[in-house]
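# give me coordinates for this.
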Amino acid sequence: MNNSEKQKGLIYIIPSPIGGTPPLEVLPISIKKVIDQLNHFIVENEKIGRRFIKKITPNKNQEELIISTLNKFTSKEDLSSYLEPCLSGVSIGILSDSGCPGIADPGAEIISLAHKFGVKVKPLIGPSSIILAMMSSGMNGQNFSFNGYLPIDDKNRTKAILKYQRISLKENQTQIFIETPYRSDKLFIEMLKVLDANTLLCIACDLSLNTEFIKTLPIAIWKKKKIILNKRPCIFIIQGAF
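Prediction:
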């Protein structure tokens, strides 16, 4: 890339809804104003990205949009080329399929490159299921750790759950996990089996939707309840307790 001294464009980090809620019910009007100004976008999935843009700005000409995809198949060479408009003075918006780019979603790589090449990064306000769940859990919000996905292998997953419980007890640190929706019930059942009776578990499902469910209880109480998550997107949060 030719990093010239001319005025660079910005890279806007644009959140999107975390459920099927209409975008303008959960996103500030400032996001619409930004999208109105942009024609270059980096998205996780082009079809989903275009649909989101159309919902926010229905009169925007889709044929004028220049869309680049950012996912696990994106090469380092492609990543570098994605910033070319910014280096030429043209601003770009980055979108993930749901929530905030760069937080448990693609985006960090291109944002890191933006810093490297002196491109100003402008994050916009919007929903994050991780933060919403943490806010609603009643657990320690001064010291918490987001651990992403737990291992798929049963043995390694059990080890990870117990390790994070130990850390939580030792450091008074809240531990946050996510799981693929179709494995949510399996993870919940395993947590009931291996976590201590006093450990607090928060389950936050379908955040921002009409079917939203958020509850924090000790494992001993969870064991008495019949809960089926049924492939719903969930955030799991634990806090060790003596």
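# only C-alpha atoms from now on, for both contacts and neighbour counts.
Fine.
# what about the strands in the protein?
11-14, 40-43, 66-69, 92-95, 121-123, 144-149, 174-179, 200-205, 213-218, 234-239 (DSSP state E).
# dump these to JSON lines, plus mean neighbour count.
Formatted as JSON lines, the strands of the chain follow (neighbours: other CA atoms under 10 Å):
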{"stretch": "strand 11-14", "mean neighbour count": "24"}
{"stretch": "strand 40-43", "mean neighbour count": "24"}
{"stretch": "strand 66-69", "mean neighbour count": "18"}
{"stretch": "strand 92-95", "mean neighbour count": "26"}
{"stretch": "strand 121-123", "mean neighbour count": "15"}
{"stretch": "strand 144-149", "mean neighbour count": "15"}
{"stretch": "strand 174-179", "mean neighbour count": "22"}
{"stretch": "strand 200-205", "mean neighbour count": "24"}
{"stretch": "strand 213-218", "mean neighbour count": "16"}
{"stretch": "strand 234-239", "mean neighbour count": "26"}
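# need these in a markdown table (columns: distance to residue 224).
Below are these laid out as a markdown table (distance: least, CA to CA, whole Å):
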| stretch | distance to residue 224 |
| --- | --- |
| strand 11-14 | 41 |
| strand 40-43 | 43 |
| strand 66-69 | 46 |
| strand 92-95 | 41 |
| strand 121-123 | 43 |
| strand 144-149 | 26 |
| strand 174-179 | 23 |
| strand 200-205 | 14 |
| strand 213-218 | 10 |
| strand 234-239 | 18 |
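# ok, longest helix in this structure?
Across the chain, the longest stretch assigned as helix under DSSP state H is helix 154-171.
# tell me the helices and strands packed up against that helix.
For helix 154-171, the packing partners by 3 or more CA pairs under 8 Å, 6 or more residues apart in numbering; DSSP states H and E come out as strand 174-179, helix 184-194, strand 234-239.
# of all these, which lies closest to residue 54?
strand 234-239 (27.4 Å; CA to CA).
# elements contacting the closest one?
Going by 3+ CA pairs under 8 Å, 6+ apart, strand 234-239 lies up against helix 129-137, helix 154-171, strand 174-179, strand 200-205.
# one more to put side by side:
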Amino acid sequence: MKGKLYIVATPIGNLEDITLRALKTLKEVDVIACEDTRVTRKLLSKYDIEKPLVSYHEHNEQQKARELISLLESGKNIAVVSDSGTPGISDPGYRIVTLASQKGIEVIPVPGPCAAIAALSVSGLPTARFAFFGFLPKSAKKRKEFLESIREYPETLVFYESPNRILETLKDIIEVLGDRNISISRELTKVFEESLKGKASCVLETLRQRQSIKGEITVVVEGKHHEETDLGQEVERELKECREKGLSLKEAVQTVSKELGISKNLVYRKALTVWQKQSRA
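Purely as a prediction, here's the structure:
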């Protein structure tokens, strides 16, 4: 008889956030697959749980997934945990779930903490529809390209970012998405937990004044509003008028940006489209 695979959510900071069902599952399985055995051992020690641990992280996930599947097929029950939060959500886990499903092995979720959901719940931004993107690209160029690809999304946007890149990412958000309302949650459930809310420019200015920024960060950004579409149409109309008056692209961008009080970068992107269309006409 095949064993069962349990996907167990663990605390994202405060060890008391683990569920009773998660503790019961961890006590009863035969093996626990985890990212960092030191981190998981700390959690297990707090609740007097002793189980064999298998290291299962992004660098050995493919190989270990096959080994764990063999154990499951031999009848062993296995729990997969990450260092914090829910396995598979920007953490190792999906490969073994996929393999287990293909092999007819039962996969059981044991839900609990997730930084993305926790941050979204306190953001004050719409929660009926949202899109989660994990970590943004590290490269500035790729990050801007990615943000451009989701600029039209009406859903609330959620992603993770490191404290080392958060200032640059906020600048990119303002440049590409505009100065939207955002919420940044840092050190969730820990002693120095903090959520900063407001326009992206205001949050950026607050963080710029700090000597250092610590802790993993969850960024929540409001989606694109219909009013923004209307504004885009207004920008396009103004740019066309400027072109008809004989203004250069640069002059038109400066004029429209000043008249409408919006970012030159946003106007410039629209101007490129207008100029290209007019050139082909």
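# let's have the helices and strands packed on helix 154-171 of structure 1 in TSV, adding distance to residue 42 of structure 1.
What follows is those, written out as TSV (distance: least, CA to CA, whole Å):
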stretch	distance to residue 42 of structure 1
strand 174-179	24
helix 184-194	30
strand 234-239	26
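# just the endpoints, please. Distance across stretch 120-129 of structure 2?
By CA to CA, to the nearest Å, the extent of stretch 120-129 of structure 2 from end to end equals 11 Å.
# quick one: it aligns where in structure 1?
Mapping stretch 120-129 of structure 2 onto structure 1 (TM-score structural alignment) gives residues 134-143.
# again, but for stretch 89-106 of structure 2
Residue span in structure 1 matched to stretch 89-106 of structure 2, by TM-score structural alignment: 103-120.
# can you give me the offset of the matching stretch from its chain's centre?
15 Å (CA atoms, centre = their mean, to the nearest Å).
# check stretch 108-121 of structure 1 too.
19 Å.
# buried stuff in it?
Residues of stretch 108-121 of structure 1 classed as buried: 110, 111, 114, 117, 119, 120, 121 (neighbour count, 16 or more other CA atoms under 10 Å).
# can you check stretch 25-43 of structure 2 too?
Neighbour-count burial for stretch 25-43 of structure 2, counted by 16+ other CA under 10 Å, picks out 25-27, 29-37, 40-41, 43.
# where in structure 1 does that stretch fall?
Mapping stretch 25-43 of structure 2 onto structure 1 (TM-score structural alignment) gives residues 34-52.
# any idea how far the residue lying closest to residue 51 of structure 2 once chain neighbours are set aside is from residue 75 of structure 2?
Nearest residue to residue 51 of structure 2 in three dimensions, chain neighbours excluded: residue 31, at 6.2 Å (CA to CA, 6 or more residues apart in numbering). Distance from residue 31 of structure 2 to residue 75 of structure 2, counting by CA to CA: 11 Å.
# tell me which residues in the match of stretch 120-129 of structure 2 are buried?
For stretch 134-143 of structure 1, by 16+ other CA under 10 Å, it's 134, 137, 139, 140.
# go through structure 2 and flag its longest helix.
Scanning structure 2 for the longest helix, with DSSP H as the assignment, gives helix 226-244.
# remind me what the helix or strand that that one is followed by packs against, helices and strands.
Downstream of helix 226-244 of structure 2, the first helix or strand assigned by DSSP states H and E is helix 249-260. Counting contacts by 3+ CA pairs under 8 Å, 6+ apart, helix 249-260 of structure 2 is packed against helix 226-244, helix 264-280.
# how about residues contacting the longest one?
To tie it back to what came earlier, the one meant is helix 226-244 of structure 2. Outside helix 226-244 of structure 2, the residues that touch it by CA atoms under 8 Å, 6 or more residues apart in numbering are 249, 252, 253, 256, 260, 267, 270, 271, 274.
# what about burial for those residues, which qualify?
249, 252, 253, 256, 267, 270, 271, 274.
# residues contacting the last one?
Right, residue 274 of structure 2. Contact analysis of residue 274 of structure 2 by CA under 8 Å, 6+ apart lists 236, 239, 240.
# can you pick the most crowded of the residues you listed?
Of all those, the most densely surrounded is residue 239 (27 neighbours; neighbours counted as other CA atoms under 10 Å).
# okay, how far is it across the match of stretch 89-106 of structure 2, tip to tip?
OK, stretch 103-120 of structure 1 end separation, CA to CA: 19 Å.
# what residues does that stretch touch?
By CA under 8 Å, 6+ apart, stretch 103-120 of structure 1 touches 3, 8-11, 44, 70-71, 79-80, 82-83, 86-87, 94-96, 101-102, 121, 148.
# contacts only, for the residue lying closest to residue 133 of structure 2 once chain neighbours are set aside.
Spatial nearest neighbour of residue 133 of structure 2, chain neighbours left out: residue 159 (5.1 Å); criterion: CA to CA, 6+ apart. By CA under 8 Å, 6+ apart, the residues touching residue 159 of structure 2 are 116, 132, 133, 134, 135, 136, 218, 219, 220.
# on that earlier part again, looking at the contacts of helix 226-244 of structure 2, which is nearest residue 142 of structure 2?
Distances from residue 142 of structure 2 to the contacts of helix 226-244 of structure 2, taken by CA to CA, are shortest for residue 270, at 20.2 Å.
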